[in-house]
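# Okay, here's the prediction I keep looking at, along with the sequence it came from:
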Amino acid sequence: MKIICVGRNYAAHAAELNNPVPQTPLLFLKPDTAQLLDGYPLFYPAFTKDLHYEVEVLLKICKNGKHITPEFASDYYNQVSVGIDFTARDVQRECKEKGHPWEIAKAWNHSAAIGRFVPIEDVKNDTGAIDFSLTKNGETVQQGITSDMITSFDDLIVYISKYFMLLRGDVIFTGTPKGVGPVQIGDRLEGFIGKQSLLNCSIK
């Protein structure tokens, strides 16, 4: 499986980091070794002093496809979860200043926390959108709703499949809302869709 991530898909998040909103989806990949499943701890990496959480809604691809057209895009995913794109912000900042790629800030071992997947139809609100949030030590630190995304789920499927063949089991991180922030050793993070807890992760 591969992990495909979408950057700056919420305008307010782009603004909080003083980044421009991209004209097309900003994509980057994480290897399968980045996966961190629900309930497992994350050990604070030695190469960063500024580790940040970024909560996101995840899509799980349910069948293989490429060059997918809009009318069929929703056929390629039927489960969602919540995840955390852990980011070494100081490392990312240094890479960006040098004009270098920033995989070492985002694609390291266990940098992609992935919650338990549930049927998408079970978690949509009355408007068809998905509410999601992250708590740190019991206090809400990030909240989002998928209707605020710049590029929708279906449009992401269409765009991504132009460049990467989607395989069953692949996971798409669809972007984070505003409110990203640091974690420290001893913190406990919990991710929710609606009021349903789907991800627990402690920082060791």
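Structure received. Residues are numbered from 1 along each chain as shown.
# from here on, contacts and neighbour counts on C-alpha atoms
Fine.
# dump the residue contacts of residue 190.
Shown in contact with residue 190 (CA atoms under 8 Å, 6 or more residues apart in numbering): 134, 135, 136, 138, 197, 198, 199, 200, 201.
# So how do I select the buried members of the residues you listed in PyMOL?
Here is the PyMOL command that picks out the buried ones among the contacts of residue 190, judged by 16 or more other CA atoms under 10 Å:
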select buried, resi 134+135+136+197+198+199+200+201
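# how about TSV for the contacts of residue 190, with distance to residue 39 and secondary structure added?
Output for the contacts of residue 190, formatted as TSV (distance: CA to CA, whole Å; DSSP: H, G, I helix; E, B strand; the rest coil):
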residue	distance to residue 39	secondary structure
134	15	strand
135	15	strand
136	15	strand
138	16	coil
197	11	strand
198	10	strand
199	7	strand
200	5	strand
201	6	strand
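# putting a second one here so we can go through both:
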Amino acid sequence: MASDHVFSPAPVVSVPVAGSAARFPVHRIYCVGRNYEEHAKEMGFTGREPPFFFMKPADAVVAVEAGQTGRIAYPSLTKNLHHEIELVVAIGTGGRNIQAADAHKHIFGYAVGLDMTRRDLQNDMKKQGRPWDIGKSFEQSAPIGPIVPAAEAGDIEHAAIWLKVNGADRQKSDVGKLIWNIGETIEHLSAAWELQPGDLIYTGTPEGVAAVVAGDTMEGGVAGLPTLTVQVAAAA
């Protein structure tokens, strides 16, 4: 049968779901900037500024099965690739103008993610007042572990969050230290965009962001969720 596309469409990007053979199809990836106070300070900012967002393409996802080690290539153009460990919220029911108190009704589950950042390129864009896309929205910049359904994730609002590189501590905090908590983030986000099933929200990273190089292995977690392990390979 003839195709009605000029070339074969790319396969749907998806993430494993813990305890299930079904997978979570990804629609959009939203990321929250500077959402832990100590990270905001290390980036040169202070205070509880209004939340702001940037996006990554769905195919930035590198989905890593529980107990496996994912691999990402060291990206082009950068000499300062930073790790940012994050709690990821997976949206199961969409909506617009969702109130913080109702946000939990829209959440399918939670996962551990990494927002990989070409920091030197991001900083150059900041200085020029230009968009961050080249620093944030590149291939393989959104590794993620299995999604745990919300009912099985425990007290995620107060869970420990951490990252080690080659076994040494790099980032260590608590989800309870989010400047804008999960409900508030969804409220602000859904006022600007109509959230859809399949959306992922990377909720921000705590202090301790730093560079990784080819050969480094990152191991990160949020209490109650499968650990995410990712190795940085040489440039593709």
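Okay, I see it. These figures come from a predicted structure and were not determined experimentally.
# Any idea what the TM-score is?
Here the TM-score for the pair of chains, by TM-score structural alignment, normalised by the length of structure 1, is 0.93; 203 aligned residues with a CA RMSD of 1.7 Å.
# hmm, back to that, switch the contacts of residue 190 of structure 1 over to a markdown table; also include distance to residue 83 of structure 1.
Shown next, in a markdown table, are these (distance: CA to CA, whole Å):
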| residue | distance to residue 83 of structure 1 |
| --- | --- |
| 134 | 9 |
| 135 | 12 |
| 136 | 14 |
| 138 | 17 |
| 197 | 11 |
| 198 | 9 |
| 199 | 7 |
| 200 | 10 |
| 201 | 10 |
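# quick check: longest strand of structure 1.
Of all segments of type strand in structure 1, defined using DSSP state E, the longest is strand 77-85.
# Have a look at how far, on average, that one is from structure 2.
Compared with structure 2 after the fit, strand 77-85 of structure 1 shows a mean deviation of 1.1 Å (mean CA distance after the TM-score superposition for structure 1).
# center of structure 2, which residue is that?
For structure 2, the residue sitting closest to the mean C-alpha position, by CA atoms, centre = their mean, is residue 202 at 3.5 Å.
# Now do the same contact list for the residue nearest to residue 151 of structure 2 when sequence neighbours are not counted.
The spatially closest residue to residue 151 of structure 2, leaving aside those adjacent along the chain, is residue 109, at 7.8 Å (CA to CA, 6 or more residues apart in numbering). Neighbouring residues of residue 109 of structure 2 by CA under 8 Å, 6+ apart: 89, 90, 91, 92, 147, 148, 149, 150, 151, 153.
# one step back: quick one: contacts for the residue nearest to the centre of structure 2?
Contact analysis of residue 202 of structure 2 by CA under 8 Å, 6+ apart lists 29, 30, 31, 32, 86, 87, 88, 89, 113, 115.
# Out of those residues, flag the one nearest to residue 103 of structure 2.
residue 89 (10.8 Å; CA to CA).
# Find me the equivalent region of the following helix or strand past the longest strand of structure 1 in structure 2.
Downstream of strand 77-85 of structure 1, the first helix or strand assigned by DSSP states H and E is strand 87-88. Counting by TM-score structural alignment, strand 87-88 of structure 1 falls onto residues 117-118 of structure 2.
# For the equivalent of residue 57 of structure 1 over in structure 2, which non-adjacent residue is closest in space?
Aligned by TM-score structural alignment, residue 57 of structure 1 pairs with residue 87 of structure 2. Distances taken as CA to CA, 6+ apart put residue 112 closest to residue 87 of structure 2, at 5.1 Å, once the chain neighbours are dropped.
# quick one: the residue nearest to residue 151 of structure 2 and residue 233 of structure 2, what's the gap?
Using CA to CA, to the nearest Å, one gets 29 Å for the distance from residue 109 of structure 2 to residue 233 of structure 2.
# Compute the distance from the centre of stretch 49-56 of structure 1 to the centre of its chain.
From the chain centre to the centre of stretch 49-56 of structure 1 is a distance of 11 Å (CA atoms, centre = their mean, to the nearest Å).
# Where do the helices of structure 1 begin and end?
Counting by DSSP state H, structure 1 has helices at residues 11-16, 89-98, 103-106, 153-163.
# give me every residue that touches the corresponding residue of structure 1 for residue 228 of structure 2.
Alignment note: residue 228 of structure 2 maps to residue 199 in structure 1; criterion TM-score structural alignment. Contact partners of residue 199 of structure 1, counting by CA under 8 Å, 6+ apart, are 38, 39, 82, 83, 113, 114, 115, 116, 189, 190, 191, 192.
# Having no further points to raise, I will conclude here.
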